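**Student:** Quick one, fold the following:
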Amino acid sequence: MKLTTSALIAALAFSVLPPAMAADNSVATVNGKPIKQSLYDYIAKEASSRGQAVDDNVKNVIINKLIGSELIYQEAQRTGLDKQPDYIAKEDLTRRELLVNTFLQDYIKKHPVSEADTKLAYEKYKQELGDKEYNARHILVATEAEAKDIIAQLGKGGDFAKIAKEKSKDPGSQEKGGELGWFSPAGMVKPFSDAVAKLQKGKYTTAPVQTQFGWHVIKLEDSRSTQAPSYDDVKDALQKQLQQRHLEKLLTDLRSKAKIEAPGVTIAK
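**Tutor:** Next up, the predicted model:
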């Protein structure tokens, strides 16, 4: 007969463990040191949440793994590894990260993204995506003067792809003659996408386009109509984006209320 997880855990102290161990609320002892029942309970709970049936065999596996871990743990203590500065620092960082991640998971659970907010984000996403996508090339340089010189070369019949391979500073497209492939306006910074949208097929920008990356000369290879993916297809991704924004706002709020001192360091806002 199989026991439920709760019944199995409740039965362990009375049917498997000797009376002294039951009183100490432990599942085993190793060299006189107890392995806490709470450790077993947590592992069993995690296994159950993943759909694993915690039967007698799984129980034995869990407890034997805890015993093996305890043996190594005691040996590490005997050799003094737990007293080394690097270990102490790493232990502190691990505890911090565990608590931070647990808090963030709890915060997201208590502040879920609403369906209404997700649908608003979807409408904004569709608007940014637009109804067209473009296939273009570009040449990225550091100065406006360089970009103007390239435009002059193109005006004299220069080959766009060849010039891109020679002069473009964009490592992702330089070797491909400046080719960017198909993209939506939302996939590029606004000055770039605005310039592309004004071009006719086969034409290039006759004035340099400035973005935070530098100065661009852009050539439109082709364009085509496109349709936004359905709400259901992007719902999960949109909710994750909104959750991330909520967490960023939380951190910003905490920073604004905190007194932070870090000499010689520029504190992020």
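
**Student:** Going by C-alpha atoms from here, please, whenever you check contacts or count neighbours.
**Tutor:** Noted.

**Student:** how about Leu71, what does it touch?
**Tutor:** Val30 (C-alpha atoms under 8 Å, 6 or more residues apart in numbering).

**Student:** Tell me how far it lies from Glu91.
**Tutor:** Per C-alpha to C-alpha, to the nearest Å, Leu71 is found 19 Å from Glu91.

**Student:** Can you tell me the element Ile139 falls in?
**Tutor:** Element membership for Ile139, per DSSP states H and E: strand 132-141.

**Student:** Tell me which other helices or strands that strand touches.
**Tutor:** helix 160-167, strand 179-183, strand 214-225 (3 or more C-alpha pairs under 8 Å, 6 or more residues apart in numbering; DSSP states H and E).

**Student:** export those to CSV and tack on mean neighbour count and distance to Gln241?
**Tutor:** Converted to CSV, those look like this (neighbours: other C-alpha atoms under 10 Å; distance: least, C-alpha to C-alpha, whole Å):
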stretch, mean neighbour count, distance to Gln241
helix 160-167, 18, 35
strand 179-183, 16, 20
strand 214-225, 20, 26
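
**Student:** that older thread, what residues sit buried inside the strand holding Ile139?
**Tutor:** By 16 or more other C-alpha atoms under 10 Å, the buried positions in strand 132-141 come out as Glu133, Tyr134, Asn135, Ala136, Arg137, His138, Ile139, Leu140, Val141.

**Student:** one more to line up against the first:
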Amino acid sequence: MSLRTATVALALVAGLVALAACERQADTIDDSKVLATVNGQPITETELEQYRQLRQAREPIADKAKEREVVLKEMIDRVLLAQKAEANGLDKDPEVQALLKRVRENILVQAMIRRNLKDNPITDDELKTRFDKEVRDTHKTEYQVRHILVKDEDEARDIIKQLKGKGSFENLAKKHSIDVQSGKNGGSLGWINQGMVVPEFFEGVSRLEKGAVSSEPVKSDFGWHVIKVENTRAAKIPTFEEFMGDRQARANFQRRLQDEHVEQMVKELRASAKITTSE
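**Tutor:** As a prediction, this is how the structure comes out:
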């Protein structure tokens, strides 16, 4: 799962493991095989697997036998460090306690996200409904585009003036564009469609006819664009079956809907909560 919230939680979970990788809750029963003991504290098969999954998200090891060896050694070292920290009273330090509180909070966030997604799985019908809506909302044309990106509006307007005077778009792009990658190719961005570029830029592109150059510069967060549409063609939109046949596309699409499920849960929690702030 690659939810933004989950990613943040995972990083903090790893921090907690670093402090107490194998410490058990009093009410937790773990009867899996004990792989090692560190000053009397056991490290079990279950704990190793949990830590391995966390570690793999940060630093995967292809060789499974090697991974197991590395993970167990790392867990032993972490337990030793955690025991040393407790022996020195660091677990009572206010700053450490505050960090542990935040980490515990994020572990619970991660658990709640998992529970929500388990209880409200993304169905094929939901995927189909969203796919059909996005197809309806998708711009049906692709554009072969060049652009010249500059820092200020006056410079963009001067370039447009030069183009009206028969200046070469490609040469002006090479000379003036701060988009170095496209600039060295005469401003060429190749074929683009909706979603590949920022909305302001695509809106500017979609207003132009084939062969036209923008008469007004287009502003985006990157600067000011002068745009030329060299060609157009119908966008190739896959069928739902074709789209679902692409495992990566399906996974990404499903994660987007999972994001929305989590966002909706948070929205409902906010609506029913009593929240006060000092700002």
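
**Student:** tm score of chain vs chain?
**Tutor:** The TM-score (TM-score structural alignment, normalised by the length of the first structure) is 0.64; 228 aligned residues with a C-alpha RMSD of 4.1 Å.

**Student:** circling back: which residues sit against the strand holding Ile139 of the first structure?
**Tutor:** Residues outside strand 132-141 of the first structure that contact it (C-alpha under 8 Å, 6+ apart): 147, 161, 163-164, 167-170, 174, 177-185, 196, 213-227.

**Student:** By how much does the helix or strand where Asn116 of the second structure lies deviate from the first structure on average?
**Tutor:** Assigned by DSSP H and E, Asn116 of the second structure belongs to helix 94-119. After superposition onto the first structure, helix 94-119 of the second structure lies on average 1.7 Å away from the residues it aligns with, using mean C-alpha distance after the TM-score superposition for the first structure.

**Student:** And for Leu48 of the second structure, the neighbour number?
**Tutor:** 19 (other C-alpha atoms under 10 Å).

**Student:** Quick check: the gap between it and Leu72 of the second structure.
**Tutor:** From Leu48 of the second structure to Leu72 of the second structure the distance is 7 Å (C-alpha to C-alpha).

**Student:** just Asp259 of the second structure next, same as before
**Tutor:** 34 Å.

**Student:** swap in Glu95 of the second structure?
**Tutor:** From Glu95 of the second structure to Leu72 of the second structure the distance is 29 Å (C-alpha to C-alpha).

**Student:** Going by neighbour count, list what's buried in the helix holding Asn116 of the second structure.
**Tutor:** Result for helix 94-119 of the second structure [16+ other C-alpha under 10 Å]: buried residues Leu100, Arg102, Val103, Arg104, Asn106, Ile107, Val109, Gln110, Ile113.

**Student:** same check, this time on stretch 130-140 of the second structure
**Tutor:** Applying 16+ other C-alpha under 10 Å to stretch 130-140 of the second structure flags Phe131 as buried.

**Student:** residues contacting the counterpart of Gln254 of the second structure in the first structure?
**Tutor:** Residue pairing (TM-score structural alignment): Gln254 of the second structure is matched to Gln239 of the first structure. Gln239 of the first structure makes contact with Val113, Thr118 under the criterion C-alpha under 8 Å, 6+ apart.

**Student:** Relative to Leu39 of the first structure, how far out is Gln239 of the first structure?
**Tutor:** 34 Å.

**Student:** And Glu123 of the first structure, by the same measure?
**Tutor:** Taking C-alpha to C-alpha, one finds Glu123 of the first structure at 47 Å from Leu39 of the first structure.

**Student:** before we move on, what about Lys65 of the first structure?
**Tutor:** Taken as C-alpha to C-alpha, the span from Lys65 of the first structure to Leu39 of the first structure is 11 Å.

**Student:** if we can go back for a sec, next SSE after the strand holding Ile139 of the first structure?
**Tutor:** helix 144-155.

**Student:** isn't Ala36 of the second structure right up against Glu45?
**Tutor:** No: in this structure Ala36 of the second structure lies outside contact range of Glu45 using C-alpha atoms under 8 Å: 9.3 Å.

**Student:** which position in the second structure aligns with Tyr87 of the first structure?
**Tutor:** Per TM-score structural alignment, Tyr87 of the first structure is aligned with Val96.

**Student:** just checking, Lys126 of the first structure is part of a helix?
**Tutor:** Yes: assessed by DSSP: H, G, I helix; E, B strand; the rest coil, Lys126 of the first structure belongs to a helix.

**Student:** wait, what's in contact with it?
**Tutor:** Shown in contact with Lys126 of the first structure (C-alpha under 8 Å, 6+ apart): Ala228.

**Student:** related to what we said a few turns ago, distance to Leu12 of the second structure for the buried residues of helix 94-119 of the second structure - can I get that in CSV?
**Tutor:** Below are those laid out as CSV (distance: C-alpha to C-alpha, whole Å):
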residue, distance to Leu12 of the second structure
Leu100, 9
Arg102, 8
Val103, 5
Arg104, 9
Asn106, 7
Ile107, 8
Val109, 11
Gln110, 10
Ile113, 15
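
**Student:** Determine which two of these are furthest apart.
**Tutor:** Leu100 and Ile113 (19.8 Å; C-alpha to C-alpha).

**Student:** Now do Ala271 of the second structure against Ser188 of the second structure, distance only.
**Tutor:** For Ala271 of the second structure, the distance to Ser188 of the second structure - C-alpha to C-alpha - is 48 Å.

**Student:** do Gln53 of the second structure as well
**Tutor:** Gln53 of the second structure is 43 Å from Ser188 of the second structure, by C-alpha to C-alpha.

**Student:** Let me see the contact set for Lys235 of the first structure.
**Tutor:** By C-alpha under 8 Å, 6+ apart, the contact list for Lys235 of the first structure reads Thr118, Tyr122.

**Student:** On the three-state scheme, it is what?
**Tutor:** Criterion first, three-state DSSP; result for Lys235 of the first structure: helix.

**Student:** Ok, the one 10 residues further on next?
**Tutor:** With three-state DSSP as the basis, the three-state label of Arg245 of the first structure is helix.

**Student:** got the contact list for it?
**Tutor:** Taking C-alpha under 8 Å, 6+ apart, we find Arg245 of the first structure in contact with no residue.
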